[in-house]
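Colleague: This is the structure alone, sequence omitted:
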């Protein structure tokens, strides 16, 4: 998830790219995470954690002098946990992974 240190690092990169005169800026930010643990009954107990600060962060990048032009998202699977079900056949599955946001900015037009 987007920590304060990571946000500061990415904002620093945005400022440096703007100072250099780069026409485009591309940032990658984890926007949510799928976690969970198998229950004692063998069922899935998934939980989706949202990163509520992404919108604020993107606004801060625009304040540097960039304009958001394109976004893309991908689920990055990091595995699963399975467990046998107690009362029935089969297994319970808990998936793990993160949704990555890819944000492309164009240098804002100067007036």
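Modeller: Cool, got the structure. As the structure is a computational prediction, the values presented were derived from the model and not from experiment.
Colleague: use CA for all of it now, contacts and neighbours both
Modeller: Noted.
Colleague: what comes up buried for stretch 90-110?
Modeller: 91-108 (16 or more other CA atoms under 10 Å).
Colleague: same check, this time on stretch 57-66
Modeller: Buried residues in stretch 57-66, counted by 16+ other CA under 10 Å: 57-58, 61-62, 64-66.
Colleague: Can you show me the helices along the chain?
Modeller: Taking DSSP state H as the test, the helices found in the chain are 4-20, 54-64.
Colleague: and the comparison structure, right after this:
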């Protein structure tokens, strides 16, 4: 789940869009982070740290009156470290940055009585 201030901001945005009568809502949320460490041998080890609470956050958006229509992801590189390999076989690279989820919600159909 996004940090508390960001979650509150996104949920307020979802509520305002629903109250305005918008048909669609688009949210960007960081869903994971790629990190890692180089080594003195020049090798690299990348690892991904997922945000296991993303579904919990998305369910809050749906409780406002939205239904998830489409989701996509992209990696946003914010930095990288390289180190020369000992045996001259190139470089080890460690990338860093968030994996951002792009979520499109459609207004949920009003329940019929």
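Modeller: Yep, that arrived. Computed from a predicted structure; not experimentally measured.
Colleague: the longest strand in the first structure is where?
Modeller: Determined from DSSP state E, the single longest strand within the first structure is strand 66-84.
Colleague: now the helices of the first structure in JSON lines, with distance to residue 72 of the first structure?
Modeller: Formatted as JSON lines, these follow (distance: least, CA to CA, whole Å):
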{"stretch": "helix 4-20", "distance to residue 72 of the first structure": "17"}
{"stretch": "helix 54-64", "distance to residue 72 of the first structure": "14"}
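Colleague: For residue 30 of the first structure, which of those helices is the nearest?
Modeller: Residue 30 of the first structure lies closest, by CA to CA, to one member of those: helix 54-64, at 8.7 Å.
Colleague: Have a look at how far, on average, the closest one is from the second structure.
Modeller: Its aligned residues in the second structure lie a mean 0.4 Å from helix 54-64 of the first structure after superposition (mean CA distance after the TM-score superposition for the first structure).
Colleague: count of neighbours near the nearest residue to residue 90 of the first structure once chain neighbours are set aside?
Modeller: Spatial nearest neighbour of residue 90 of the first structure, excluding adjacent residues (CA to CA, 6 or more residues apart in numbering): residue 84 at 6.3 Å. Using other CA atoms under 10 Å as the criterion, residue 84 of the first structure is surrounded by 17 other residues.
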